[in-house]
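K.L.:
Attaching a predicted model along with its sequence, questions to come.
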Amino acid sequence: MAKSLNFQRFFHSVKSNLKVEEEPIRKLISLLETDRFQAAVSLTKSEIISKNPQFQALSHLYQSLANSFPPLASSLSSALIASCAQLKLAEPALDIIAHVGENQHPSPSLHSINLLLENLVSTRRYSDTLSLFSKIDSWGIRLDLFAYNKAMQSCVKSGDIDRALALFKRMKEKDWIVPDKFSYNVLISGLWKEKRGDDAEKLFDEMLGRGISPSEVTYNSMIDGYCKSGNLDAAFSVKGRMLISGLKPNVITYNSLMNGFCRARRTEESKNLLAEMEANGLVPDGFTFSILFDGLSRNGDTEAAVDLFEEAMRKGFKIDSYACSVLLNGLCKDGRVSKAEEVLERLVKKGLVPTTVIYNTLVDGYCRVWDVDAAIRVVESMSSYGLKADRFTYNSLINAFCKMERMKEAENFVIEMGENGFGPSIETFNSLIDGYGRANNFERCFEILEEMEKVGLKPTVVSYGSLMNAFCKNKKLNEAVKLFEDIVDKDIAPSVQIYNILIDAYSASGDQHKALELVDNMKKSGLSPDIITCNSLIKGLCKHGHVSDAQILMHKLRDEGLRPDVITYNTLISGYCSASDMHKALQLREEMKQLGVQSSIATYHILISTMSNHGKIKEVDELYHQMLQENLAPDFGMYKTMISAYMRSGDGSKATALQKEMAERSMPIYEMS
């Protein structure tokens, strides 16, 4: 009777503020008084869902009830927090926590706190998770394994692995809590992400030493970590231990291994893993195919990527939109844009819904091969799937028209872009500067720089670099130097790329002394010359017939820690070919092999063209065969060179075979006039 009278006094005192019916609150208090906690949580959730006004301002409800029923404060806050956590309403729960702390009320239960911690982590509110963890720790609540795990998980997700490790140490040594699989899995994964493989190995060994059996997640984290660090042998060793433990590799395991082999350019072994995966009854997912499509394309073998696509289609495997975009990107970068469009059409017939990213890949692909009409056709077809061109779409078109010096059309697309809600970006303006620079319209270039400022975009080093590059390409070196000085006066720090533009220009003009002076200035400003800097110097020497000096410079730079790349070697090989010194040119190609520098199509194009011009058709055949062995697919230029060589030597059958091959690869067929 006393409790009922007490409730009546409370109800009348707060009725004007809460504006509620009596029954739900009376029932809630009754349930908490009789320790029917779960029923109290169910009632609270039901009232929140039904939008009962008295349960909409939960922190106010908590304050009012806790002040009137102090003995129920802890169970009340626990019930309200648990209800909010289960309904994924973090804010009112955090407000209640704040009131508990401010008014020094009894703490809610750790169970309800853990529910809230889980809710915060699941919604990626890692900072709030850690703040809550610290708050309840300061209240003297004895933390359990679950709370520690959520805090460590939040640290890892926030990129603070050291704080996670400190919590792990404290959990074990201060609170005497034994870690579980989840604890180790979170930390091992976090350490690998931070490229701390040695520490991940130590934790893995500690886990085994404690007698905690690794799960699939543990093994997959170790395998993925080793693969990304390039230690494929260790990855396979872990896979072996996984099998011995009785666990079977899953799709994630195989995806990690395939990704590792693709990164190492060992694509054949990746395909073997795919076969093993299927033999074990596992179905490849979209990520599996995206890994293989990307690996094969990066390795220059888009034909194998297409073969894999055909195999996937025959077997009925699903190619998702991401895997599709990866395959199309590889084909487009290889110049096989019509093939990419054919692939998309077939997937659409199988039910794939195209994305803007997929269409942008095709648009950019056609722009790269200067087929702007096809690019515009693709843009127009987007509307049939409810898609619209975005800023990337327009920038691809604008950049292509600028590269082709069709500036009126480029400007028209800038206008259309704005009409469709996309203001020009830095990239848009940079393309325009580059285009007008190519067209020698430098006055318009400076106007565009002013327009950028008017719309609130500050010209970047790239903006000025485009104009400087245009000056240099048009042999206006003095103007380029003046612009360089203006950049410095504007307190814009010149980048390595800016220096490289001038170094390349001076080298090309034969002023090697001035080029080297700029290299010294670059070093004094705290910048280090890169391989592009060196290639410019080497190209300048080769252009003016100093090929031997260029090769000496290459070896000197190598001694200083700069590794020559394929462009370095191609420049020198071209220099020796121009000097008709095929012996040294071929020697350099052998040196490339020994140093692990991958030849490019350009390498073989230089050598084959020179051999062809000297009538050495046998050597042409040998080089072409070696190129194919290196998984380098011929491009249009290579086909043109080979067909011309065979036709000049009177071998029309080989020329015809290559023309047929071009048709099969959906490339324009080259025919000698």
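P.N.:
In hand now; what should we look at?
K.L.:
contacts and neighbour counts: CA atoms only from here.
P.N.:
OK.
K.L.:
which residues does Pro564 contact?
P.N.:
Contacts for Pro564 (C-alpha atoms under 8 Å, 6 or more residues apart in numbering) come out as Ile531, Met554, Arg558.
K.L.:
does the second one sit in a helix or strand, and which one?
P.N.:
I take that to be Met554. helix 547-559 (DSSP states H and E).
K.L.:
on that earlier part again, would you turn the contacts of Pro564 into JSON lines with neighbour count and distance to Arg298?
P.N.:
Listed next are these as JSON lines, based on neighbours: other C-alpha atoms under 10 Å; distance: C-alpha to C-alpha, whole Å:
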{"residue": "Ile531", "neighbour count": "18", "distance to Arg298": "21"}
{"residue": "Met554", "neighbour count": "23", "distance to Arg298": "27"}
{"residue": "Arg558", "neighbour count": "13", "distance to Arg298": "26"}
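K.L.:
ok, the residues you listed vs Tyr322, which is closest?
P.N.:
Closest approach to Tyr322 among these (C-alpha to C-alpha): Ile531, at 33.6 Å.
K.L.:
how near is Ser599 to Tyr569?
P.N.:
Applying C-alpha to C-alpha, to the nearest Å, the value for Ser599 to Tyr569 is 9 Å.
K.L.:
which of these two has more neighbours?
P.N.:
For Ser599 and Tyr569, the more surrounded residue by other C-alpha atoms under 10 Å is Tyr569, and the numbers stand at 23 against 19.
K.L.:
next, the one to line up against it:
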Amino acid sequence: MAVCAEKKTSYGMDIVLRIMPELNCIPDVYSYSILFKGLCNEKRSQEALELIHVMVEHGGSCQPNLVSYNTVIDGLLKEGEVGKAYSLFCEMVQRGISPNIVTYNSIISGLCKVHAMDKAEKVLQQMFDREFLPDTATYTSLIHGYYSSGQCKEVEQVFEHMSINGVQPNMITYNIQMDYHCKSGRCTEARKIFDSMVSLGQKPSVTTYSILLHGYAIEKSFHDMHCLLDLMVENGISPDHHVYNILIFAYAKEEMASEVMHIFTKMRQQGLNPSVANYGAVINLLSSIGRMDDSMSQFNQMIAEGLAPDIIVFNPLISGFCTCGKWEKVHELFSEMLNRGIYPDTVFFTTIMDRLCKNGRVMEAQDMFDLMVHMGVKPNVHAYATLMHGYFFVRKMDEVRKLLGNMLSIGLKPDVFIYTILIDGYSKNGMIDDASAVFTEMLEKNIKPSAITYSTMLYGLFHAGRTVAAIELYLRMIDSGIHVDIVAYNIILRGLCKNNCVDEALRMFQNLSSTNYPLEVGTYNIMISVLVKGGRKEEATYLFDDILAKGLVLDVVTYSLIKKRSTLKKLTEEGCAADSYILNAIIRMLLQKGEVHRAGSYLSKIDERRFTLEASIADLFLLQRGIVGNIRGFLLKNTTLIWNREMVETLCRDFSRYSGLLTEGYTY
């Protein structure tokens, strides 16, 4: 049957089914098996399935055997016909043909790939019943199936069974197991598996290293990430583009530009030229932090190296220039993108429109919208919402209505997102009746408002002074089963206070506090602010004490409220958590009040937390006679302090006896 090997299976079928019978030469199961293999190799497994059924129906001595069934089952699985493969497997068992380990592994693998874990479990049980022991391939398929189905407990159970039965994992099993732990936030466990694999003589692949590197990247364990990379190189495994992309994206996510550029340089040193994806990640980072000159430099470099930029490269560049208002550059890059045959999608257009609208350039956003339609890119609901938001921003209500009409005319129905944009826009433009009408229309069309929709409507009603209507809406929100989040409660509390319902706001606040609702510092700030303004100092102090008792971290707003009521002593003496801004602000206030020694005691807190002492505060210290000697050591040790000319001149002029500061290497 050499014809099958030459992919002339149709001719082979003619020989087996027509010519051989005419010559009284009855084909045997071996001939059919070759035919099955040829059909499956040519991705004609459906024909092989039909042929196997013909064999069974005709009866006689030539019946499909184990090899025949295994071949056709494998062919069906490779073509994604898992259901048909499983049915054929069941037929085979019913006919009394016993599957072997190959059959079981094939069918379990196929079922696991389509997440049919209940059927895979039945086949596994049948294996046990027939005294077949699962091997590494069986367990690996099950682990992959459970893992991709999100059945984490079952994954753990399979690992335990492997260990109990003494089945050693292979590279694929190790990788799946490590990936499972890394994505579950357990990189330490993944590293143990990695080390165990190495100790057993298994050599990790690039994929293995990539999995663990990605895990470290997610956990921001940059030291471990670099140590693993060094180990990878030491073991003779060359990092590929995917590995470097993991490192670049990890640092880019934290806006650590210098580290990203270091990795970029390291790639070249190891003889690996950056790919389009690598350049895209770097350009995206540089653009997001406003370093557009550097971003363009990388863009030009990639073109010089013969790489063709794609939409992922152009998007952050154009967005970045939109943000910094360089519109000529935006048009230049947009034209270049089109000239290169790169046609933007809806997401791209919507992103640019959003940037334009936020900069008040709504007409240019409209031009972008019109170009999108002209290019045959169909705008979606988010594109319309973006432009509507822009027109609301510049108070062009007629344009909003036109857009809404246009949207309806092309068959797009407003969703909860559109309705929320309309409510927000009308409310912020003082058109609360229109906002209320939109909300009512939404309910009439059976579109369920989201928590954000309710919060937006509540804000509008309180802002318009319609307190009763706002409270009624709040009660309706509860009745509808929508969770009232902290954002909504902050809007309600602020609205009640704004509309002279302070006692009602306090009662709501106390009720939330008594039910252990997770309040945030911003919620306390609302209440402390209104109490301070109303001269209710004791109640404000009580709430401040409650912030500290609950271990919440004060923010700048809380600090400013405390400053207004001269309650700095309570802030400093209670040992509340503070960030660099708050500590600097405390020291500045103490110096302005002349409490020099108390201010000096807070320098140690700056030092302990490795915060930066602001130069302006150092100036204030230097202007306080008699204190320089006490702070001299700190000022010398605080290498993050930026010395300016005025500071040094002040020091030299007023405290020349401390000229040692200059002789120890501080110049200007």
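P.N.:
All right, it came through fine. As the structure is a prediction and not an experimental result, all values here were calculated from the model.
K.L.:
What would you report as the TM-score here?
P.N.:
Comparison of the two superposed chains (TM-score structural alignment, normalised by the length of structure 2) gives a TM-score of 0.73, and 571 aligned residues with a C-alpha RMSD of 4.4 Å.
K.L.:
coming back round to it: report the buried residues of the helix holding Met554 of structure 1.
P.N.:
For helix 547-559 of structure 1, burial by neighbour count (16 or more other C-alpha atoms under 10 Å) applies to Val547, Ala550, Gln551, Leu553, Met554.
K.L.:
Now the terminal residues of stretch 390-401 of structure 2, how far apart.
P.N.:
13 Å.
K.L.:
which residues are in contact with that stretch?
P.N.:
With contact meaning C-alpha under 8 Å, 6+ apart, stretch 390-401 of structure 2 is reached by Asp354, Cys357, Lys358, Gly360, Val362, Met388, Gly425, Tyr426, Asn429.
K.L.:
want to throw those residues into a markdown table with distance to Tyr343 of structure 2, neighbour count and secondary structure?
P.N.:
Below are those laid out as a markdown table (distance: C-alpha to C-alpha, whole Å; neighbours: other C-alpha atoms under 10 Å; DSSP: H, G, I helix; E, B strand; the rest coil):
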| residue | distance to Tyr343 of structure 2 | neighbour count | secondary structure |
| --- | --- | --- | --- |
| Asp354 | 19 | 23 | helix |
| Cys357 | 22 | 23 | helix |
| Lys358 | 24 | 17 | helix |
| Gly360 | 26 | 15 | coil |
| Val362 | 22 | 24 | helix |
| Met388 | 24 | 26 | helix |
| Gly425 | 32 | 26 | helix |
| Tyr426 | 35 | 22 | helix |
| Asn429 | 36 | 15 | coil |
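K.L.:
Quick one: map Asn630 of structure 2 onto structure 1.
P.N.:
The criterion is TM-score structural alignment: under it, Asn630 of structure 2 has no aligned partner in structure 1.
K.L.:
Now Asn630 of structure 2: closest residue in space that isn't a chain neighbour?
P.N.:
Using C-alpha to C-alpha, 6 or more residues apart in numbering and skipping the chain neighbours, the partner closest in space to Asn630 of structure 2 is Gly600 (7.8 Å).
K.L.:
Report how many residues lie close to the one you found.
P.N.:
Number of residues near Gly600 of structure 2 (other C-alpha under 10 Å) recorded here: 18.
K.L.:
in which helix or strand would I find it?
P.N.:
Here Gly600 of structure 2 is assigned to helix 596-601, by DSSP H and E.
K.L.:
Which residues belonging to that helix are considered buried?
P.N.:
Quick answer for helix 596-601 of structure 2 (16+ other C-alpha under 10 Å): Val596, Ala599, Gly600.
K.L.:
quick one: the helix holding Met554 of structure 1 to structure 2 mean distance?
P.N.:
Aligned to structure 2 and superposed, helix 547-559 of structure 1 gives a mean residue distance of 8.1 Å (mean C-alpha distance after the TM-score superposition for structure 1).
K.L.:
returning to what we had before: who are the packing partners of the helix holding Gly600 of structure 2?
P.N.:
Judged by 3 or more C-alpha pairs under 8 Å, 6 or more residues apart in numbering; DSSP states H and E, helix 596-601 of structure 2 is in contact with helix 580-592.
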